[in-house]
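K.L.:
just need the structure, nothing else, for what follows:
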Amino acid sequence: MIKLLRKIHLFYSALIFLFFVLLFWPFFYFGTRNPKYYSFLNKARTSFSFLVTATTGIFFNFQFEKKLDKNQTYIYCANHSSNLDIIVFCLLAKGRYHFMGKEELKKNPVLGIFFKTIDIAVSRESKISSFRAFKKAGENLENGMSLIIFPEGRIDDVYPPVLQEFKNGPFRLAIDYNIPIVPVSVVNLWQFMWDNGLKYGTRPGIVDIYVHEPISTVTLAGDNADVLKDEVFKKINSKL
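P.N.:
Below is the predicted model:
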């Protein structure tokens, strides 16, 4: 019975998602036409994310170790266990921000419009693609756009999810550009929607998100990337 209810909720959620995609599509299209509209685009993404999750009965409890500065540029790093992780950060991040994700997202019928414009797609199998992606991310950081990245690189096949090894890229960026890193523990979202929800369905409820205190990188050198990576890994994993 529970499995059936979760499948029904998944179907209902898909319909809600499709409805709001169609409703917001003109705003998304307009916002992606020119970088000067990206602040407007992110506000549209925030509104879209709130309406989709609220209508499907999924709410977020954000706990902050320290209040974030809305005028500060950050690199947000989080564990990745659900497609809804993107929505989490559309609600959490303020001002100008962008995502970095896998190359395949360019072909996604919804996310493709973002990953061809404001967001950055990267092929981790290609060193040239990775170089270009992180170069672009560095330019965006210099221009005051916060970066949201899932350093595991993908949603793993393990269920229940276990935090996987991090890639080095975001930590080198943080040091090279003196950008503070915000570790974020998405504690229990997988219980409401793991991966794309197709295997176990979805359900409503309250998701706990723990936002750790930002880690300053001003005094770190390039060879400290592994140390920073390990520190962020431990902080995120401590709340999972």
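
K.L.:
from now on I want contacts and neighbour counts done on CA atoms only, so please keep to that.
P.N.:
OK.

K.L.:
mind naming the longest helix for this structure?
P.N.:
Within the chain, and with DSSP state H defining each element, the longest helix by residue count is helix 2-31.

K.L.:
which parts of that one are buried?
P.N.:
Residues 6-7, 9-11, 13, 16-17, 21, 27-28, 31 are the ones in helix 2-31 that count as buried (16 or more other CA atoms under 10 Å).

K.L.:
to compare with the earlier structure, here is another sequence to fold:
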Amino acid sequence: MLYSVLIKLFKVLFWLGRVKVEGRENIPAQGGVILAANHLSFWDPVVIAAVVNRKIHYMAKEELFENIFLASFFSRLNAFPVKRGLPDRKALKKSLVLLEEGKVLGIFPEGTRSKTGELSKPQHGIAMLALKGKAPVVPVACIGTKKIFPWGWFSPVVIIIGKALIYEEFYDAKVTTALLEGISKDIMDRISLLHNN
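P.N.:
This next block holds a predicted model:
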């Protein structure tokens, strides 16, 4: 309920702010899928959720759930906590259940917001989820969201959604550090291409 109300509100705000979207058709209409985006601003998950026609379940840093009221708020927005920089089996299990249920999982592979605007090296979690969840990964580039509020209301914001990446040939392969690094890098490279083009 809260998710739907807020998304409708932000759809109007972002329409007024002329947020441009490219490639919305690249998101599968059904089935489990991972949206992997670069992270520039607190507003990234909100903007993406407002321009995508499916409900997104986001991983969010554990610190946001330390306060009982904030924890309730973010949970009602379909977010769930993840420990940054550490293997988090609970978050991994939650993510895999969501994918198995045919839902959309939103992830920022860099693990934190970029302070410079440049894309950073990805964490391995995105690759692990793509393999264990046997789910397509849709790369998403956020451009201009760092200045969306409060002074940059008229700054151009563009969300570019790329074609789904499927790593089916590795689903039954032995999971090694090299494999996770390779897939994570490939995903981040695709996001970078969208971002820079």
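
K.L.:
chain center to the longest helix of structure 1: distance?
P.N.:
Shown here is helix 2-31 of structure 1, whose average C-alpha point lies 18 Å from the average C-alpha point of the whole chain (CA atoms, centre = their mean, to the nearest Å).

K.L.:
now swap in stretch 83-91 of structure 2 and tell me
P.N.:
Here the centre of mass of C-alpha atoms in stretch 83-91 of structure 2, compared against the chain's by CA atoms, centre = their mean, lies 16 Å away.

K.L.:
try stretch 110-121 of structure 1
P.N.:
In terms of CA atoms, centre = their mean, the gap separating the centre of stretch 110-121 of structure 1 from the centre of its chain is 13 Å.

K.L.:
can you list the buried residues in it?
P.N.:
Of the residues in stretch 110-121 of structure 1, those buried by neighbour count under the rule 16+ other CA under 10 Å are 112-115, 117-121.

K.L.:
nearest to Asp208 of structure 1, of the residues you listed?
P.N.:
Within those, the smallest distance to Asp208 of structure 1 is 25.6 Å, found for Asp119 (CA to CA).

K.L.:
which position in structure 2 pairs with the closest one?
P.N.:
For Asp119 of structure 1, the aligned position in structure 2 is occupied by Ala79, per TM-score structural alignment.

K.L.:
packing partners for the longest helix of structure 1?
P.N.:
Of the remaining helices and strands, those touching helix 2-31 of structure 1 by 3 or more CA pairs under 8 Å, 6 or more residues apart in numbering; DSSP states H and E are helix 38-55.

K.L.:
could you verify that Gly102 of structure 2 is part of a helix?
P.N.:
No: secondary structure of Gly102 of structure 2, determined by DSSP: H, G, I helix; E, B strand; the rest coil: coil, with no helix assignment.

K.L.:
find the centremost residue of structure 1, please.
P.N.:
Nearest to the mean C-alpha position of structure 1, counting by CA atoms, centre = their mean, stands Ile86 at 4.0 Å.

K.L.:
aligned partner of that one in structure 2?
P.N.:
In structure 2, the residue matched to Ile86 of structure 1 (TM-score structural alignment) is Pro45.
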